[in-house]
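Visitor: The following comprises the amino acid sequence and a computationally predicted model.
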Amino acid sequence: MMVINTVLSVMAYDYPPEKLAVYLSDDGGSELTFYALTQAAMFSKHWLPYCRNYKIEPRSPAAYFKSASRPSNTKHDRDYIFVKKLFEEMKDRIENVTNSGRVPDELRLEHEGFSEWDSFTSPRDHAAIVKILLDHNDDNEGQSLPNLVYMAREKRPSHFHNFKAGAMNALIRVSSKISNGSIILNVDCDMYSNSSDTVRDALCFFMDEEKGHEIAFVQYPQCFENVTKNEVYGGSMRVLREVDFHGMDGNGGPMYVGTGCFHRRDILLGKNFDGESRIDWTLENDHNDTTENMIEEIKNLASCTFEIDTEWGKEMGLKYGCPVEDVITGLSIHCRGWKSVFYNPKREAFIGVSATTLDQILVQHKRWSEGDLMVLLSKYSPLWYGLGRVNPGLIMGYLMYCLWAPSSVPTLYYSIIPSLCLLKGVPLFPTVTSEWFLPFAYVIFAICAFDYLEFLWCGGTTRGWWNDRRIWLYKRTSSYLYAFLDTILGSDLSFVISSKVMDNDVKARHEKEIMEFGVASPLTTTVATIAMLNLVCLLRLVMKSMLMDTTTRRVYYETMAVHVVLCAALVALNMPLYWALFVRKDNGKIPDSVTIKSVILALFISIIFYLL
């Protein structure tokens, strides 16, 4: 249903439907998804006229019916009740089929497309499937509907499929034969359209008489509907959206982030900037031949062998060989002389679902930071590939993300070593009475104050900033660290898809802003061990200071002031984790196996360091 609501929201844009074509790339090749899309095609004949007649927002049915109140106008109210009833019936049909795990035989007779699954082997071993569900059919008021196409590219175990980049490139080729739109909007399945004007807004940049010929893509920010008030997982990307990307926009344009982005088709196909690179709108095919012979030809474009000995994945389409195919593709486009635009409208253009557990966040950022470091070390590194090709400010903007993984090393040092030094009273920083203490105090205070005020200026809360600092610490000491080690040691990269589905218990805890641990993994164990190590060191400090006389205690705290502040701040940040380690009994607590490992490792490290 999440996928279907996204599809319906982009079908309902306030734009001539005969100029729109919507493609669903189903990389799982699921007949359940195909069934859901057939139901959405039927429902769209009622949904799009309703959106058009009453100018509603948003145009995702689930989001609209969740937020809208009953209309006071009698006719509108009748239509509202009728369309909502149709939506609920569609939802029930889709969920009943999904829960059963297969499409019943009697329902398979409703559409000839289900025959494609007669020879289906598995999601990783099947032929290409391309089905046009709507070919500018009329809605129930006689007006045209957008094209609606289902596609599952061919997959075979003997051919590497290149993840999302491979799926996007197959989709670019297939769409060129069916609609060949000059502009391509790429949206993830969980990012529904929240504004019907988004297409028109994006086209304003491409069609600008003075600067439009320089624009390769228009990137909208990622916004999320399930982020809590105080952002317990720091998932809003608030500062990135309100500050960082605007800075990149002023230096040549933001990076491509993989969703909510309008691309020029010709530039994705490898076109270089020549100063007069305007869009040729006459190349669009509004009504291509979509006979069975044409469909077979189109399927060839989605085959796993089509790209052999071609430039796809190299000079054409999205780049291969990197977990962040979007970033490296956007960088290569910038290096070819193009610019991009970051547009952050007052009404969010796209709204999605953020991760709702700590493990999801850590896994997601491990993949991102690993991919960004690979970009830094590749031939497309902004340090050397971008030098002389793009604005130096844009190079710095890219490096801010490419250096996520290496930043784990100094963070890990400051999270462990100063606390361990408390055990033996070994000072690493100047004493409070020394004039050299002032630079350290200034840096610590200035960074924290600036970061806090910036977060509040972006619309955050004080508690939200504190939560953001906690997640920042966890990511740098686990996700970024493992990404750094995997890349440096040459470990095999695994592309992990972040689950956006949560059960009722997880949802309830998320709404109450209770952190969800609940998974035993190396990432969680690392975070818990470092937290326990800081707690052991602070408790040892308290015990040690209780045995000191007043003068000795004062001298000790003057000497070890920075260590005490760092250790105490780390312990304060980790309070929810300690609660999950020792107090909580729900399923979201830290697993007992992780608790035992972290306590043993923390005690072992502190004892070894103390005895050295």
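Guide: Perfect, I can see it now. Since this is a predicted model, take the numbers as computed values, not measurements.

Visitor: switch to C-alpha atoms for all contacts and neighbour counts from now on
Guide: Noted.

Visitor: Let me see the ranges of the strands in the protein.
Guide: Under the criterion DSSP state E, the chain contains strands at 21-25, 129-134, 147-152, 183-186, 192-193, 215-219, 223-224, 261-264, 339-342, 350-352.

Visitor: Give me the neighbour count for residue 143.
Guide: For residue 143, the neighbour count with other Cα atoms under 10 Å is 14.

Visitor: whoops, I mixed them up, residue 331
Guide: 24.

Visitor: Same question for residue 411.
Guide: When neighbours are counted by other Cα under 10 Å, residue 411 registers 14.

Visitor: Quick check: it vs residue 453, distance?
Guide: 22 Å (Cα to Cα, to the nearest Å).

Visitor: can you check residue 496 too?
Guide: Using Cα to Cα, residue 496 is found at 35 Å from residue 453.

Visitor: about what we covered before: CSV please, covering the strands of the chain and showing mean neighbour count and distance to residue 604.
Guide: Output for the strands of the chain, formatted as CSV (neighbours: other Cα atoms under 10 Å; distance: least, Cα to Cα, whole Å):
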stretch, mean neighbour count, distance to residue 604
strand 21-25, 21, 51
strand 129-134, 20, 56
strand 147-152, 23, 52
strand 183-186, 18, 50
strand 192-193, 28, 49
strand 215-219, 27, 49
strand 223-224, 20, 42
strand 261-264, 21, 50
strand 339-342, 26, 50
strand 350-352, 22, 43
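
Visitor: Just send these back as JSON lines, with distance to residue 166 too.
Guide: Conversion of the strands of the chain to JSON lines gives the following (distance: least, Cα to Cα, whole Å):
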{"stretch": "strand 21-25", "distance to residue 166": "11"}
{"stretch": "strand 129-134", "distance to residue 166": "15"}
{"stretch": "strand 147-152", "distance to residue 166": "11"}
{"stretch": "strand 183-186", "distance to residue 166": "14"}
{"stretch": "strand 192-193", "distance to residue 166": "22"}
{"stretch": "strand 215-219", "distance to residue 166": "19"}
{"stretch": "strand 223-224", "distance to residue 166": "25"}
{"stretch": "strand 261-264", "distance to residue 166": "17"}
{"stretch": "strand 339-342", "distance to residue 166": "23"}
{"stretch": "strand 350-352", "distance to residue 166": "23"}
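
Visitor: quick one: contacts for the residue nearest to residue 528 when sequence neighbours are not counted?
Guide: Distances taken as Cα to Cα, 6 or more residues apart in numbering place residue 598 nearest to residue 528, at 5.7 Å, with adjacent residues excluded. Residues in contact with residue 598 (Cα atoms under 8 Å, 6 or more residues apart in numbering) are 525, 526, 528, 529, 530, 532.

Visitor: hold the first one in mind and look at this next one:
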Amino acid sequence: MTSKWHIGMESPTHSKVQTPKCRNQCHVEVEQPFSSSCIACMKLYEKLKADIEAAKNDETISGSWSKDKRQNHDAYVEIIEDGDGVEEIPALVYVAREKRRAWPHHFKAGALNALLRVSGVVSNAPYVLVLDCDMACNSRASALDAMCFLLDRRPPPDSLAFVQFPQLFHNLSHKDIYANELRYIFGTRWFGLDGVRGPPLSGSGFYVRRDALYGATPTADFMPDATAVAELKTRFGHSDRLVASLRSPGVPPEAEAMMSLAALASCAYEAGTAWGAGVGFMYQSVVEDYFTGFQRFFARGWTSAYCYPEPRPAFLGSVPTNLNDVLVQNKRWMSGMLAVGVSRRHSPLACRPLLRASLLQAMAYAYFGFAALCAVPVLCYATLPQLCLLRGVPLFPCPAATAAAFASSLLQHMAEVCVSRRGRLDLRTWWNEQRFWVLNALTAQLFGCVSAAQELLGARALDFDLTSKAAVDGSLYQDGVFDFTGCSALLLPATTLSVLNAAAIVAGTWKMSSSSSSSSGGFHFAPQLFLMCYGAALSYPLLEGMFLRRDPARVPPRITALSVALAAVLLAAMLG
């Protein structure tokens, strides 16, 4: 928190230099990095980085924000710049919401709602831009692009709730071994969903209507002027300033009103109100974007739009550069969406007849809601062919049909990659996505299913698995080498099945060679053996990390030992 506060305090110095230059020399872009204005800004940026590092290393400052205090502190709001004047930079406000162990803070959705309340009093802008802390604006035209959609008055009038931009990344490796590009989402599926009332809310990089978040619908205007003050306070809380902002544009508060701003970010403010249920981002899921997008917007008749500006991305973020962070992130997505998908109250398919979402849109949301269940067939293909081969049982009675089905699935994926690459055959992307899809199914999706089942049974509280946002050395990722640093039991199913598969290949080869003299006995095992060889090629980075590598980023030895032991138990059980 110390570094975030320091960034907030120092950023106006940087902005006051950059803003006038952008207004007077609107042609200056990042493509001209050696212009005098850009050089001056880069020097200021380097100074800001040095000051932040110095503040982090200052024990008198960092010691005051211990790990315990970061989870137990008062609300703090400071208006750094009020944005008063045409030539000034926009309003800049630092907000730290209150944290108490006795109060649920509702993770990212709770933070967004606190910011929504404070901004409603400070500026009350009709549109809100949401960005994650590891994403930054890369083009000043993003607001103009979004407004072209949001201010369009063509029929149906005022039905657009938000404009979603793709999530692109500045540190993406050209090898991209973890499929961090998310090409199948932002390069394929979101374009298709743009024709079915719009893509889902994607967590970051979107402009959204404030009144839509407040509970308005396209067919019934949000009219706080005609609503009693007592009713507004029941929904939005006891703040007179927030209720007043619902009726008229907000005015930057005076210095003596700072306490009222801090109250908006307190833990107790939402008690007895509609925040998190009928107002703002919804709380019942760790995937607040997926859940809020369907229940708050599409289910009430709103639509969305997908804006993919080229060649300059609107926003750029940072991808995780080690395998553990990627899997933890995917596990949170999978468990959260599956919990929504199987919910009787909130499932896109179960509640679709009661809502205003179209059938195709509900099916699309259900596809993502049940994506974690892909772990079940992948787990079957990673165990049954191997164990059946060891027992001498041919699993695929018709080898030709099996080969045709397998080849068609690979060709379908290859065609999808070619279309998204505009006709270019990108075998590296195709292979990386094939490999990570299997790895993700045996780790993040599998544990996501377990986590969702525990939540439904009440055996586990709702938890938000954080992905590290700290700057780390991503040299291995850039070189195309798997970084297993920090990997835990999340990786254990994949490593165990990789060892089992390798052992089954050896046994299967011997079995086929010994039965080749008999009447085509080994031919029936050919599909199983080919499938296992394909699995071995996909899992080679895991086997290499367990048995061939000796660097610190290899698979942790305890995971390797457990994997070998579990695989040995399975082999002994099948051969015994």
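Guide: Perfect, I can see it now. Quick caveat, the model's predicted, so the values are computed rather than measured.

Visitor: thinking again about what came up before, which of the contacts of residue 598 of structure 1 fall in helices?
Guide: Assigned to helices by DSSP state H, the following of these qualify: 525, 526, 528, 529, 530, 532.

Visitor: tell me what the longest helix along structure 1 is packed against?
Guide: Assignment by DSSP H gives helix 74-100 as the longest helix of structure 1. Helix 74-100 of structure 1 makes packing contacts with helix 31-54 when contacts are defined by 3 or more Cα pairs under 8 Å, 6 or more residues apart in numbering; DSSP states H and E.

Visitor: can you rerun that using 10 Å?
Guide: The contact analysis (3 or more Cα pairs under 10 Å, 6 or more residues apart in numbering; DSSP states H and E) places helix 74-100 of structure 1 against helix 31-54, helix 61-67.

Visitor: Out of the strands of structure 1, which gets nearest to residue 382 of structure 1?
Guide: Nearest of the strands of structure 1 to residue 382 of structure 1, taken as Cα to Cα: strand 339-342 at 15.0 Å.

Visitor: Would you check the span in structure 2 matched by that closest one?
Guide: Using TM-score structural alignment, strand 339-342 of structure 1 lines up with residues 303-306 of structure 2.

Visitor: Can you tell me what sits against that stretch?
Guide: When contacts are defined by Cα atoms under 10 Å, 6 or more residues apart in numbering, stretch 303-306 of structure 2 is touched by residues 146, 149-150, 156, 158-166, 186, 190-201, 206, 208, 218, 293-294, 297-298, 357.

Visitor: Now with 8 Å, please.
Guide: With contact meaning Cα under 8 Å, 6+ apart, stretch 303-306 of structure 2 is reached by 149, 159-166, 190-191, 194, 197-200, 297.

Visitor: Quick check: that stretch compared with structure 1, mean distance?
Guide: With mean Cα distance after the TM-score superposition for structure 1, stretch 303-306 of structure 2 departs from structure 1 by a mean of 0.9 Å once superposed.

Visitor: Please determine how far whatever residue of structure 1 lines up with residue 214 of structure 2 is located from residue 347 of structure 1.
Guide: Taking TM-score structural alignment, the alignment pairs residue 214 of structure 2 with residue 269 from structure 1. For residue 269 of structure 1, the distance to residue 347 of structure 1 (Cα to Cα) stands at 31 Å.

Visitor: okay, those two: which has more neighbours?
Guide: More neighbours surround residue 269 than the other of residue 269 of structure 1 and residue 347, with 17 against 9 (other Cα under 10 Å).

Visitor: residues touching the closest residue to the more buried one other than its chain neighbours, list them.
Guide: Spatial nearest neighbour of residue 269 of structure 1, chain neighbours left out: residue 316 (4.6 Å); criterion: Cα to Cα, 6+ apart. Residue 316 of structure 1 is in contact with 268, 269, 270, counting by Cα under 8 Å, 6+ apart.

Visitor: aligned partner of residue 316 of structure 1 in structure 2?
Guide: Under the alignment (TM-score structural alignment), residue 316 of structure 1 maps onto residue 279 of structure 2.

Visitor: Now residue 504 of structure 2. Nearest residue, chain neighbours left out?
Guide: Excluding the flanking residues, the one nearest residue 504 of structure 2 by Cα to Cα, 6+ apart is residue 386, at 5.5 Å.

Visitor: Please report the distance of that neighbour from residue 531 of structure 2.
Guide: Residue 386 of structure 2 is 9 Å from residue 531 of structure 2, by Cα to Cα.

Visitor: and residue 393 of structure 2, how many neighbours?
Guide: When neighbours are counted by other Cα under 10 Å, residue 393 of structure 2 registers 13.

Visitor: what residue of structure 1 takes the place of it?
Guide: Aligned partner of residue 393 of structure 2 by TM-score structural alignment: residue 426.

Visitor: what do you get for residue 349 of structure 2?
Guide: Under the alignment (TM-score structural alignment), residue 349 of structure 2 pairs with residue 383 of structure 1.

Visitor: wait, its match sits on residue 376?
Guide: Yes: when contacts are counted by Cα atoms under 8 Å, residue 383 of structure 1 is listed as touching residue 376 (7.3 Å).

Visitor: Among the two, which residue is more densely surrounded?
Guide: residue 376 (21 against 18).

Visitor: quick one, what contacts the residue nearest to that one when sequence neighbours are not counted?
Guide: Spatial nearest neighbour of residue 376 of structure 1, chain neighbours left out: residue 402 (5.7 Å); criterion: Cα to Cα, 6+ apart. By Cα under 8 Å, 6+ apart, residue 402 of structure 1 lies in contact with 369, 372, 373, 374, 375, 376.

Visitor: measure residue 402 of structure 1 to residue 370 of structure 1 for me?
Guide: Computed as Cα to Cα, the residue 402 of structure 1 to residue 370 of structure 1 distance reads 9 Å.

Visitor: Over to residue 214 of structure 1?
Guide: Going from residue 214 of structure 1 to residue 370 of structure 1 by Cα to Cα gives 31 Å.

Visitor: All set, thanks.
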